[in-house]
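In: pasting the structure only:
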């Protein structure tokens, strides 16, 4: 992701909108916007191995582990507008647990890419499953989408909920219900 190319592209966007990128309020905007886009999409520069960094620990725990209310910020791949929400992530360990912060970092790595919420939910679940070899993984994301709020249908109070259930969460109604009840509290 070349900062120089992104800056030049934002300069052209401003011109194509009928703005003067040289006017006082916009003189540094192309560079600032390019830096912001690099930050908002830094998940492309990360890998699952780098994020986890060996933070798997032996454990006899075979009960559900839940990390609730992980805030997330992403960009809709259709309009490049933000969607903002929270993820609830659970897994059932099989001899190893993952460092707590790593769950949030996995959410961020995938959220910091151009996304649709449905794919983001699946990517988080599959990544956690592949790293932990858990009996099951569950991910629920609740988010508000600026593409629904700022343009188009302009529905200010709408939110989207998506879920992916793998392994025991998919196979067992009781396990799935326990997870869903715990994230509601």
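Out: Received, thanks. From a predicted model like this one, the values you see are computed outputs, not experimental measurements. Residues are numbered from 1 along each chain as shown.
In: switch to C-alpha atoms for all contacts and neighbour counts from now on
Out: Will do.
In: mind listing the strands for the protein?
Out: 56-58, 65-76, 82-92, 96-98, 114-115, 136-145, 160-167 (DSSP state E).
In: tell me which other helices or strands the second one touches.
Out: The helices and strands touching strand 65-76, judged by 3 or more Cα pairs under 8 Å, 6 or more residues apart in numbering; DSSP states H and E, are strand 82-92, helix 100-111, strand 114-115.
In: so for residue 42, which of these sits nearest?
Out: The closest of the helices and strands packed on strand 65-76 to residue 42 is helix 100-111. By Cα to Cα, the value is 7.6 Å.
In: what comes into contact with that closest one?
Out: Identification of contacts with helix 100-111 by Cα atoms under 8 Å, 6 or more residues apart in numbering yields 42-44, 46-48, 51-52, 55, 67, 70, 72-75, 87, 89, 120, 123-124, 127-128.
In: so the longest helix along the chain versus strand 160-167, what angle?
Out: Looking across the chain with DSSP state H, the single longest helix is helix 117-132. Orientation note: helix 117-132 sits at an angle of 30 degrees relative to strand 160-167 (axes from the mean of the first three to the mean of the last three Cα atoms, to 10 degrees).
In: against that first model, consider the following:
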């Protein structure tokens, strides 16, 4: 047949470069592979409908391979591994499998070495059952005032006097009608703005950690965050997005927002706030990976200074698989619609 009159080959329904490696349309996706995927999904669902189990006590969160967890009936069960390697068969380039953005990312993925800076705020353990989560100097005294109304009132009186001094220094009359009672009201408001100092991660989680055979991303987006810039004591507000890949343990979804609230209700910088939330989840759940992204507007650069009202600050903290694998990190950011 004349080459000019040969029929034009029919185009494929889906171009090869658009086919996901796990798609049944992919040549490597065999019937055996499909059966295994179905069985895995079925077992995951079945395990979640098994006999009831008690919520995990944070005091017993030990995730070494050789550790064992006591059950109420006296039996023991092996704990989950702290980190499980997951094969990325779809990656064309082996270098992308351990996609490090920086040579420093090759450091051992243990909580003290992931991203924690050596500052007074993050050098302490995330969970301190005898006190608070990342306590600052003087914070324990404030916590103990819960049991001493006299000491708590003395603190409010001292803070109210300081506010009155501020009003006098800016040229106001603290005794005029409009400012009558303002020092006391501001003192109470400031104590509420910083109530995170009095909260403990253990009390926030409150045994809301459960066994679940799930190893895919869990994401809670658009958590509203209100905090105070520690440099100027003015607010910065925004939204936080939290995601993690479980390692047989999940946490109540509302607890993610409560953890963000606890750390934001302190004098903060956005970089540290993002890191603290990620490290707290890493220590509570020991997941395969954690990712936290925060976007906020800082009034210290909107109302003063450069006065750029449209400026938005974005920070992120990626730990475990989120930091080690570009594909996993990209999936997280894509689901956030931030790429």
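Out: The structure has been received and is ready for your questions. Because the structure is predicted, anything quoted here is derived from the model rather than measured.
In: returning to that earlier point: and of the helices and strands packed on strand 65-76 of structure 1, who's closest to residue 185 of structure 1?
Out: Proximity to residue 185 of structure 1 (Cα to Cα) singles out strand 82-92 among those, at 11.9 Å.
In: what sits up against the closest one?
Out: 62-76, 103, 107, 125, 134-147, 179, 183.
In: whichever of those residues end up buried, select them in ChimeraX.
Out: Selection of buried members from the contacts of strand 82-92 of structure 1 for ChimeraX, criterion 16 or more other Cα atoms under 10 Å:
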select :64,65,66,67,68,69,70,71,72,73,74,75,76,103,107,125,134,135,136,137,138,139,140,141,142,143,144,145,146,147,179,183
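In: which bit of structure 2 covers the longest helix of structure 1?
Out: The counterpart of helix 117-132 of structure 1 in structure 2, counting by TM-score structural alignment, spans residues 270-285.
In: next one: stretch 151-171 of structure 1
Out: Using TM-score structural alignment, the residues of structure 2 aligned to stretch 151-171 of structure 1 are 304-324.
In: centroid-nearest residue for structure 1?
Out: Central residue of structure 1 (Cα atoms, centre = their mean): residue 111, 2.4 Å from the mean position.
In: that one and residue 75 of structure 1, how far apart?
Out: 8 Å (Cα to Cα, to the nearest Å).
In: over to residue 110 of structure 1?
Out: 11 Å.
In: how about the match of stretch 151-171 of structure 1: buried residues?
Out: Neighbour-count burial for stretch 304-324 of structure 2 [16+ other Cα under 10 Å]: 315-324.
In: dump those residues to CSV, plus distance to residue 250 of structure 2.
Out: Shown next, in CSV, are the buried residues of stretch 304-324 of structure 2 (distance: Cα to Cα, whole Å):
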residue, distance to residue 250 of structure 2
315, 24
316, 22
317, 20
318, 18
319, 17
320, 16
321, 16
322, 17
323, 20
324, 21
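In: closest to residue 164 of structure 2 among the residues you listed?
Out: residue 315 (36.3 Å).
In: wait, what's in contact with the nearest residue to the closest one once chain neighbours are set aside?
Out: Nearest residue to residue 315 of structure 2 in three dimensions, chain neighbours excluded: residue 294, at 5.3 Å (Cα to Cα, 6 or more residues apart in numbering). Applying Cα under 8 Å, 6+ apart, we find residue 294 of structure 2 in contact with 238-241, 270, 274, 314-316.
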